[in-house]
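Trainee: structure for this input, please:
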Amino acid sequence: MSGRITTHVLDLAGGKPVAGISLELWYLGAAAGAEQSPSLIGAYKTNADGRIDQPLLAGDEVQPGVYELIFAAGEYFGRMEHLSAIKESIFDFIPIRFRIQDASKHYHVPLLVAPGGYSTYRGS
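Mentor: Next up, the predicted model:
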């Protein structure tokens, strides 16, 4: 199986997938702290299931190194009716930085989000 990077976003406060959240994937370099300018790989929006329709990167595009996903959480929370009692989230953008060592593997990096916190893990 060729390597790939995928994600999905779940709203813990609303108990549902997060549709329409903007996110970006950046490549930061071959090693943490390396002298390299960050490179934007792509900008995306989640579908109704809180996922991107295709892998963010796949096959030979996946290289070892440090990547960062940046989720526009503030934009999402600003339009949520179920959060009307909460005036705003303290999280405007949520960055998740991760390292790929074996570019042939699947790296699934989900985001579980709520107005007062978030969590992530390496999914399958």
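Trainee: only C-alpha atoms from now on, for both contacts and neighbour counts.
Mentor: Fine.
Trainee: which ones are touching the residue nearest the centre of the chain?
Mentor: Nearest to the mean C-alpha position of the chain, by C-alpha atoms, centre = their mean, lies Leu69 at 4.3 Å. With contacts defined as C-alpha atoms under 8 Å, 6 or more residues apart in numbering, Leu69 is in contact with 23-26, 95-97.
Trainee: sequence B follows; please return its structure for comparison with A:
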Amino acid sequence: MSVASSRLETVKDHLKPTMSAHKSPITCHVLIASLGTPGQNIDVKIEKLDQSGAFATLSTSQTNSDGRCPTLLPEGYKAEKGIYRVTFETKAFFSKIGQECFYPYVQIVFELANPEQHYHIPLLISPYSYTTYRGS
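Mentor: Below is the predicted model of the structure:
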């Protein structure tokens, strides 16, 4: 197999749907900026602010080999307007690779204003910094 054919097969594999046809209305992607690699096997929790003012856990998950959580929300969950919080367990990840980190976890709180839209949360982390934005 030629190098070009091998690369094409790799790209095709990345484009294949996940085992589950379920497409979460909220997804995330973690990249380790200091290493230039995906954030693999990072524990992630998503919560929604309830009427009492407390966050209620909707689901826990873990990033895959590409640093993504394609099924962050439970299958069948219908997104609703509201305030959500996603927590990434960064200290556990950096400990596994033998690095100290300043932030034991990263919490991103955001408002889901339109349940018909897809909300993607990229997180770029290093042991002493992080950044995020609304992705597409």
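Trainee: before we move on, back to that, for Thr46 of structure 1, state which of the contacts of Leu69 of structure 1 is nearest.
Mentor: Comparing those against Thr46 of structure 1 with C-alpha to C-alpha picks out Leu23 as the nearest, at 8.1 Å.
Trainee: quick check: which element contains that closest one?
Mentor: According to DSSP states H and E, Leu23 of structure 1 maps onto strand 22-29.
Trainee: what's the longest helix in structure 2?
Mentor: helix 3-15 (DSSP state H).
Trainee: what about stretch 79-91 of structure 1, start to end distance?
Mentor: Stretch 79-91 of structure 1 has an end-to-end distance of 14 Å (C-alpha to C-alpha, to the nearest Å).
Trainee: where along structure 1 do the strands fall?
Mentor: 4-6, 9-11, 16-17, 22-29, 39-45, 57-58, 65-71, 94-100, 106-108, 111-114, 117-120 (DSSP state E).
Trainee: related to what we said a few turns ago, how far does the strand holding Leu23 of structure 1 sit from the chain's center?
Mentor: Offset of strand 22-29 of structure 1 from its chain centre (C-alpha atoms, centre = their mean, to the nearest Å): 8 Å.
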